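> Sequence plus the predicted model coming up.
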Amino acid sequence: MKWVGLTGGIACGKSTVSRKLVERAIPVVDADHIAKEVVKVGSSGLKSIVEEFGPDILLADGNLDRRKLGQKVFGNPDLLHKLEAITHPLIREETRRLRRGYENQGAALVIYDIPLLFETKAEEQFDKIIVISCTREQQRERLRRRNQLSDEEIEMRIASQIPIKFKEEKADFVLYNNKDEQHLLKEIDRLVAWLEELKKN
């Protein structure tokens, strides 16, 4: 089974591309979804985060207040490292379980949507790597619209990741999500054709 990493910069459109791939019957494992699952109410992950960062990072209903936690850790490498030391092992364990499931089903190829592929030095785990790219200004604008973050929060989140140009250089396939939706759909067609060829090799 081909295990293909899908990554890019924050707000470059990984989730949109992943959804379109699923619509084309290409299986996708979503690291962000797993990351939410391992810190849901009642989980050992959430308990560890509260022990490390305090109960004020919880919402009134007991769920994790992601924005408040983000404000604590983005721009603070020590705190970000502490958070990742809690969540990353749990995410890896669940990812392995899902991957084994696809292997047992006889899947030829599975995409793993992983935002921090390069940041976590995970390149060696993949047969191929896809990078979704857009301009820095597009990242800023999409984060403003999507998350309603301040300019300072936006810059901290972008700066916390490896520059997109570095990721492009390391990729086996670069998809450019830097124009309109019609252009994106053409890029996805190009990606699907590439994946179909990859299955044959």
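Great, that's in hand. Numbers count the residues shown, from 1 in each chain.
> Could you use CA atoms for every contact and neighbour count after this?
Fine.
> Next up, the contacts around the nearest residue to residue 57 once chain neighbours are set aside.
Leaving aside its chain neighbours, residue 57 sits nearest to residue 65 (5.4 Å; criterion: CA to CA, 6 or more residues apart in numbering). Counting by CA atoms under 8 Å, 6 or more residues apart in numbering, residue 65 makes contact with 57-59.
> Below is structure B, check it against A:
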Amino acid sequence: MDRPGLTPPLRAIGLTGGIGSGKSTVAQALVGLGALLVDTDAIARALTLPGGAAMPAIAEAFGPGALTTEGALDREQMRRLAFNDAGAKRRLEAILHPLIGLEAQRQAAAAGHRPVVFDVPLLTESSHWRARVQRVLVVDCREDTQAARVAQRPGWDEAAARRVISQQATRSARRAIADAVIFNDDIGLVALQAEVAAVWTAWCGSAAPGA
């Protein structure tokens, strides 16, 4: 049965936010309300594991220095290369993005009548992804908060976090494409989940049965 009050029914939500914004927490809250989550970052990681579908093309494009000893993409090495060479970043994206799109489409086909949430870190930068979704939800917070959160992750420090933040879309650019913004700064998990539920109710009605 289609969701009430939405013509056409809302079937595709784009979720985005900067590193450390809390986007993954919001994604899981949406799953709890009944969404099918398609996580493009998770897809990219799977594609770049040993034996992943993207690895032959990555090895050809970047050489053995871009691979770990196990044959996966050396993400730290690639992060440094992309920061210093915009062309390298574009070459990597040209390999990954078509494969990510195909796998995202395959996963979304399993949604049935449930809305699909496409978790896309680069949604702001991608006109292709914006054309595929009906609504865009942006998770926002201050850059200082982003950097502090990311610096707590293993293998990261604040300087590395700020370098990544500087390469991503600006907060204002993300907010400009949003149909709704959740400001995830100085609020607890309960309050964050309540904001997610309010957006879901406005866009999709009540939670899906059994969610």
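Perfect, thanks for sending it. What you are looking at is a predicted structure, and each value in this text was computed from that prediction instead of being measured.
> Work out the TM-score between the chains.
Once superposed, chain against chain, the TM-score is 0.88 (TM-score structural alignment, normalised by the length of the first structure); 196 aligned residues with a CA RMSD of 2.0 Å.
> about what we covered before: over in the second structure, tell me which residue corresponds to the residue nearest to residue 57 of the first structure.
Using TM-score structural alignment as the criterion, residue 65 of the first structure maps onto residue 74 of the second structure.
> gap between that match and residue 106 of the second structure?
In this view, residue 74 of the second structure and residue 106 of the second structure are 26 Å apart by CA to CA, to the nearest Å.
> Identify the residues contacting the helix ranked longest in the second structure?
Selection of the longest helix in the second structure by residue count, based on DSSP state H, yields helix 86-108. For helix 86-108 of the second structure, contacts defined as CA under 8 Å, 6+ apart pick out 36, 38-40, 43-44, 47, 54, 57-58, 61, 81-83, 116.
> ok, now with 7 Å
Under the contact criterion CA atoms under 7 Å, 6 or more residues apart in numbering, helix 86-108 of the second structure has outside partners 38, 40, 43-44, 54, 57, 81-82, 116.
> quick one: which of those has the most company?
residue 116 (25 neighbours; other CA atoms under 10 Å).
> Relative to residue 85 of the second structure, how far out is residue 158 of the second structure?
Distance, residue 158 of the second structure to residue 85 of the second structure, by CA to CA: 21 Å.
> and the two? which has more neighbours close in?
residue 158 (17 against 11).
> Is the residue nearest the centre of the first structure in a helix, a strand, or coil?
Central residue of the first structure (CA atoms, centre = their mean): residue 115, 2.6 Å from the mean position. Secondary structure state of residue 115 of the first structure, per DSSP: H, G, I helix; E, B strand; the rest coil, is coil.
> mind listing what's buried in the helix or strand harbouring residue 129 of the second structure?
Here residue 129 of the second structure sits within helix 127-132, counting by DSSP states H and E. For helix 127-132 of the second structure, a neighbour-count test (16 or more other CA atoms under 10 Å) marks residue 130 as buried.
> which residues does residue 175 of the first structure contact?
Counting by CA under 7 Å, 6+ apart, the residues that residue 175 of the first structure touches are 131-133, 187.
> If we ignore the residues flanking it in sequence, what's nearest the residue nearest to the centre of the first structure?
The nearest residue in space to residue 115 of the first structure (CA to CA, 6+ apart) is residue 7, at 5.0 Å.
> Name the SS class of the counterpart of the one you found in the second structure, please.
Using TM-score structural alignment as the criterion, residue 7 of the first structure maps onto residue 16 of the second structure. Secondary structure state of residue 16 of the second structure, per three-state DSSP, is strand.
> roughly how far apart are residue 16 of the second structure and residue 130 of the second structure?
11 Å.
> Spit out the residues that contact these two alike.
Residues within reach of residue 16 of the second structure and of residue 130 at once, by CA under 7 Å, 6+ apart, are residue 123.
> and the two most separated of the contacts of helix 86-108 of the second structure?
Distance extremes for the contacts of helix 86-108 of the second structure: the farthest pair is 81 and 116 at 33.5 Å, using CA to CA.
> hang on, isn't residue 58 of the first structure packed against residue 64?
Yes - using CA atoms under 7 Å as the test, residue 58 of the first structure is close enough to residue 64 to be in contact (4.6 Å).
> thinking again about what came up before, number of residues surrounding the match of residue 7 of the first structure?
Residue 16 of the second structure has 28 nearby residues by other CA under 10 Å.
> related to what we said a few turns ago, I would like the range of the first structure that aligns with the longest helix of the second structure, please.
Under TM-score structural alignment, the match for helix 86-108 of the second structure is residues 77-99.
> what about that stretch, how far off from the second structure?
Compared with the second structure after fitting, stretch 77-99 of the first structure deviates on average by 0.8 Å (mean CA distance after the TM-score superposition for the first structure).
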